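Student: I'll drop the sequence and a predicted model, then ask my questions.
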Amino acid sequence: MVILFVLIALLVLTVVVAANRYLWRRLVRDTTSGPGPARRAGAAAIAGGWVLAVGALVAERSGAPFWLQRTLAWPGFLWLALSVYLLLAVLAGEAVRPLLRRFLERRARDRTPAAGTPVPQPQSVPAGARSPEQPQQPEEPVSETPAPSRRLFVSRVVGGAAAAAAVGTVGYGTYGVLRGPRVKRVTVPLAKLPRAAHGYRIAVVSDIHLGPVLGRGFAQKVVDTINATQPDLIAVVGDLVDGSVKDLGPAAAPLAQLKARHGSFFVTGNHEYFSGAEQWVEEVRRLGLNPLENARTELPWFDLAGVNDLAGESEGQGPDFTRALGDRDTKRACVLLAHQPVQIHDAVEHGVDLQLSGHTHGGQLWPGNFVAAAANPTLAGLERYGDTQLYVSRGAGAWGPPTRVGAPSDITVIQLASPQA
């Protein structure tokens, strides 16, 4: 197992080094006319970005002082996102490069007189006289600096366009996260739901990821957005934090303002088990949320259950569907809170009507959605598995880079519908 881990680590390191050497060659070496300060600065910028990125990851996972985590997080995580889109943009530029070069060559040929084409000769004019057809023009200074070669010009155009596209993509994706999640509304019919519960609203929020980047101000935006929907019930389905209660308790404080007729409920996500799950369960309880640790509560018209995340198995606190659902009245509708979509198979076996999940972030950074889709039964949205429906939220925040591309953040208001209505 150790040997396999080392081999995978070496493979990843090799790919990262090769990709960054390629970036340096295309964005720095090919766009400069020769060795000098510009090339050294470009190499330093790329290497420095990765030093910050690795430092941010290590600081977060090792529990480094919170001020150090915050110092490294912004530049380090943003560099991760920027490097991805720089690489994609430069790769796309490889298709443009030969087209641009051929266009310039054709343009140069069109400007060059063909062989055998008569070239106008200057008329002989007596000394001191001015030709009426050719007025005297002021002499222009001749530049002693040669123009850049065609290859250098093409590299600069393609490299500049790639850098602008990457910066614009990451900038817009970061703005989308910091602006706060938008509200989605989805109607879900439940066959066992009584008519009196028709239109019942559940606000689903997942993956807030409070941490060294997203703090108290972001939590306040999430709370205000949820409260504005006036839900009957609020479901926080995991990955609330990336850090300890000591560091992030103040950031999570706005959760105490959540308001819903039947209360707010919480289940753990995998990141809670990286951050001290037991402490966070007690903290959210103190803030007024109701943790469902492999437990169930009977609401007036349906059962609401919650199971721990799979990551809790390493601490002996994994999901226990039998404990949460084993003795319930199966004639009543059941809504289950479970952080990871892969838990849907256990939900089907236990007769759950609707599972609410998060975890995937919808991929967060395109083309990461293809990887996330391969690892999860549902990437985002509503799907049916037998008699059980699964809704997966893209999440409200972001992990790592505070950036989303192709996977906008959301808070979803699930409106339950009764067939009897």
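Tutor: Ah, there it is.

Student: contacts and neighbour counts: CA atoms only from here.
Tutor: Will do.

Student: got the contact list for the residue sitting nearest the centre point of the chain?
Tutor: When Cα atoms, centre = their mean is applied to the chain, the residue found nearest the centroid is residue 364 (2.8 Å). Applying Cα atoms under 8 Å, 6 or more residues apart in numbering to residue 364 gives the contacts 394, 398, 403, 404, 405, 406, 407, 408.

Student: how about the helices in the protein?
Tutor: Along the chain, the segments classed as helices by DSSP state H run 2-24, 37-62, 66-111, 150-179, 216-228, 245-252, 277-286, 321-325, 344-349, 368-375.

Student: okay, the angle between the fifth one and helix 245-252?
Tutor: Direction vectors for helix 216-228 and helix 245-252, defined by axes from the mean of the first three to the mean of the last three Cα atoms, to 10 degrees, enclose an angle of 50 degrees.

Student: quick check: buried residues in helix 216-228?
Tutor: Going by neighbour count (16 or more other Cα atoms under 10 Å), the buried part of helix 216-228 is 216, 218, 219, 220, 221, 222, 223, 224, 225, 226, 227.

Student: would you map the strands across the stretch 201-350 of the chain?
Tutor: Here the stretch 201-350 of the chain has its strands, by DSSP state E, counting those that start in this stretch, at 201-205, 233-237, 264-267, 290-291, 295-298, 302-306, 333-337.

Student: so which other helices or strands are in contact with the second one?
Tutor: Yep, that's strand 233-237 we're talking about. Packing partners of strand 233-237 (3 or more Cα pairs under 8 Å, 6 or more residues apart in numbering; DSSP states H and E): strand 201-205, strand 264-267.

Student: okay, the strands of the stretch 201-350 of the chain in CSV with distance to residue 189 and mean neighbour count next?
Tutor: Listed next are these as CSV, based on distance: least, Cα to Cα, whole Å; neighbours: other Cα atoms under 10 Å:
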stretch, distance to residue 189, mean neighbour count
strand 201-205, 12, 27
strand 233-237, 17, 26
strand 264-267, 21, 26
strand 290-291, 25, 20
strand 295-298, 19, 17
strand 302-306, 13, 23
strand 333-337, 11, 25
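
Student: and the ones you listed as TSV, adding distance to residue 355?
Tutor: Below are the strands of the stretch 201-350 of the chain laid out as TSV (distance: least, Cα to Cα, whole Å):
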stretch	distance to residue 355
strand 201-205	11
strand 233-237	10
strand 264-267	12
strand 290-291	16
strand 295-298	13
strand 302-306	9
strand 333-337	5
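
Student: comparison target below:
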Amino acid sequence: MLRWIVFAIIYAVLGLYTLQALKTAIRYPWVHYLFIIISVLVLGNFIYQFTWGAAEGRVLSRPKSYAFGFMITVFTFQLITILFLFSEDIFRVVSGVYQKFTGNTKEFSLPERRRFLSILGLGIAALPFGALLYGMYKGKYNFKVFKYALEFEDLPDAFDGYRITQISDIHSGSFDNRKKIEYAVDLINKQKGDVILFTGDLVNNMATEMKPWMELFSTLEAKDGKFSILGNHDYGDYVDWETEDLKRQNLEDLKVIQREIGFDLMLNENRYLKKGNDKIALVGVENWGRGGFKKAGDLGKATATIDKDDFKILMSHDPSHWEDVVLFDDLHYHLTLSGHTHGMQFGIEIPGWVKWSPARWRYKYWAGVYKEKGQFINVNRGLGFLGYPGRVGIWPEISVITLKKKA
């Protein structure tokens, strides 16, 4: 309880500081009262959802997720505004001290705040405030198709022009708009990929989250099949299970669900995609992640029955596996498909100009196609969302990768 009291005090202080900017910039009292009411409601709902309303334990439920999203939105608005107020207050204090000791005034006093700085601070703070709200309202379902053509010298001839549709990080427990998800599934099918590859995190925590969406996702179609692997959230590691048996049963239930919707789930296994006499080895490993994430992926086991000269596509949920292990493996993996990062669901991407997200502070390879040591990786930005219930600048992704024979 003490931590919530401390948090509420800090939040209130920041709010009062921000209120000063509003009073300086806007003369209408109703605006001030509206800000106070919104701030109190957001704080109250946030504390309630993460204390008395937290019936699911550690599970980040939909109400918790939105409480977190609104808190981040208001907090960001406050912090940016305060940056301007703080710089202004430093100037006011220095000016007051100067006036006092130069004899221009007998008493110490602070100059009035400059209104234009308060307006400027509020205006700049309103940009991320509006963007975060938009991200929760529309951005999380602003599905985009990213198309890549990758060339390989040793691609089997029959696979020249072969189309892979990759999806990742569905996080079905966060979905709250069926029509939007129906649109996403239809958009995936419209890409007419030869194969659909899903690179993990079907749910947030529990297999039951996928139940309402099974029939819809079972309509995904690809002539050469649909293949999948597990992501870190699929193991149920973020739930306070009453017994280990319940946790194990949850994972088994999830495996059954994947198969019932038509995915061939690969657990440190491989399959061959064949066209005539040519073939590609498709390798799928369990989750392997740096920094405390589950390390169940086993490349040796997954490739035990394939030839080292086979053209290989690897499905591995976390791109840190590619960076730390795959690139240095004895086998050459022509293309690795990953997800996991979500591009942190926030950033700026203008093709050919800028590509930035806080995700880059944690992951060297965080979104899109990269090439190292003659090997490619595509890090899918994810179809769903988790935590902050929205996306800003880093939109939900459907990857379409065309394999090309290098001339």
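Tutor: Received, thanks. None of the values given here were measured: they were computed from a predicted structure.

Student: can you tell me which of the helices of structure 1 is nearest to residue 415 of structure 1?
Tutor: helix 216-228 (14.1 Å; Cα to Cα).

Student: now the closest one on structure 2. Mean distance?
Tutor: Averaged over the aligned pairs, helix 216-228 of structure 1 sits 2.0 Å from structure 2 after superposition, using mean Cα distance after the TM-score superposition for structure 1.

Student: just to revisit the earlier point, output the helices of structure 1 as JSON lines; include the columns distance to residue 185 of structure 1.
Tutor: Below are the helices of structure 1 laid out as JSON lines (distance: least, Cα to Cα, whole Å):
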{"stretch": "helix 2-24", "distance to residue 185 of structure 1": "40"}
{"stretch": "helix 37-62", "distance to residue 185 of structure 1": "34"}
{"stretch": "helix 66-111", "distance to residue 185 of structure 1": "30"}
{"stretch": "helix 150-179", "distance to residue 185 of structure 1": "19"}
{"stretch": "helix 216-228", "distance to residue 185 of structure 1": "12"}
{"stretch": "helix 245-252", "distance to residue 185 of structure 1": "25"}
{"stretch": "helix 277-286", "distance to residue 185 of structure 1": "26"}
{"stretch": "helix 321-325", "distance to residue 185 of structure 1": "27"}
{"stretch": "helix 344-349", "distance to residue 185 of structure 1": "22"}
{"stretch": "helix 368-375", "distance to residue 185 of structure 1": "22"}
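
Student: and residue 312 of structure 1, which of the ones you listed is closest to it?
Tutor: Between those, helix 277-286 lies closest to residue 312 of structure 1; by Cα to Cα that is 8.5 Å.

Student: which residue numbers in structure 2 does the closest one align to?
Tutor: Mapped onto structure 2 using TM-score structural alignment, helix 277-286 of structure 1 spans residues 251-260.

Student: list the buried residues of that stretch.
Tutor: Under 16+ other Cα under 10 Å, the buried positions of stretch 251-260 of structure 2 are 251, 254, 255, 257, 258.

Student: show me how far it is from its chain's centre.
Tutor: Between the mean C-alpha location of stretch 251-260 of structure 2 and the chain-wide mean there is a distance of 24 Å, by Cα atoms, centre = their mean, to the nearest Å.

Student: what sits up against that stretch?
Tutor: 206, 207, 210, 211, 214, 218, 234, 235, 236, 264, 265.

Student: cutoff 10 Å now
Tutor: 202-203, 205-211, 214-215, 217-218, 226-230, 234-237, 246-250, 262-267 (Cα atoms under 10 Å, 6 or more residues apart in numbering).

Student: stretch 34-47 of structure 1 now?
Tutor: Looking at stretch 34-47 of structure 1 with Cα under 10 Å, 6+ apart, the contacting residues turn out to be 17, 20-21, 23-25, 27-33, 48-51, 53, 79, 83.

Student: tally of neighbours for residue 13 of structure 2?
Tutor: Number of residues near residue 13 of structure 2 (other Cα atoms under 10 Å) recorded here: 12.

Student: for the alignment partner in structure 1 of residue 333 of structure 2, what are its contacts?
Tutor: Alignment note (TM-score structural alignment): residue 333 of structure 2 maps to residue 352 of structure 1. Going by Cα under 10 Å, 6+ apart, residue 352 of structure 1 touches 303-305, 325, 330, 332-336, 344, 346, 387-390.

Student: isn't residue 20 of structure 1 up against residue 87?
Tutor: Yes: Residue 20 of structure 1 is in contact with residue 87 according to Cα atoms under 10 Å; the separation is 8.3 Å.

Student: which neighbours do the two share?
Tutor: Common contacts of residue 20 of structure 1 and residue 87, defined by Cα under 10 Å, 6+ apart, comprise residue 26.

Student: for residue 82 of structure 1, see how far away the corresponding residue of structure 1 for residue 392 of structure 2 is.
Tutor: Counting by TM-score structural alignment, residue 392 of structure 2 lines up with residue 405 in structure 1. Residue 405 of structure 1 sits 11 Å away from residue 82 of structure 1, going by Cα to Cα, to the nearest Å.

Student: intersection of neighbour lists for those two?
Tutor: 169, 170.

Student: one step back: output the contacts of residue 364 of structure 1 as a markdown table; include the columns distance to residue 232 of structure 1.
Tutor: Listed next are the contacts of residue 364 of structure 1 as a markdown table, based on distance: Cα to Cα, whole Å:
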| residue | distance to residue 232 of structure 1 |
| --- | --- |
| 394 | 21 |
| 398 | 26 |
| 403 | 31 |
| 404 | 29 |
| 405 | 31 |
| 406 | 30 |
| 407 | 27 |
| 408 | 25 |
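
Student: of the residues you listed, grab the buried ones for ChimeraX.
Tutor: A single ChimeraX command is used to select the members of these judged buried by 16+ other Cα under 10 Å:
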select :394,398,403,404,405,407,408
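
Student: settle this for me: residue 309 of structure 2 is touching residue 332, isn't it.
Tutor: Yes: here residue 309 of structure 2 lies in contact with residue 332, judged by Cα under 10 Å, at a distance of 8.3 Å.
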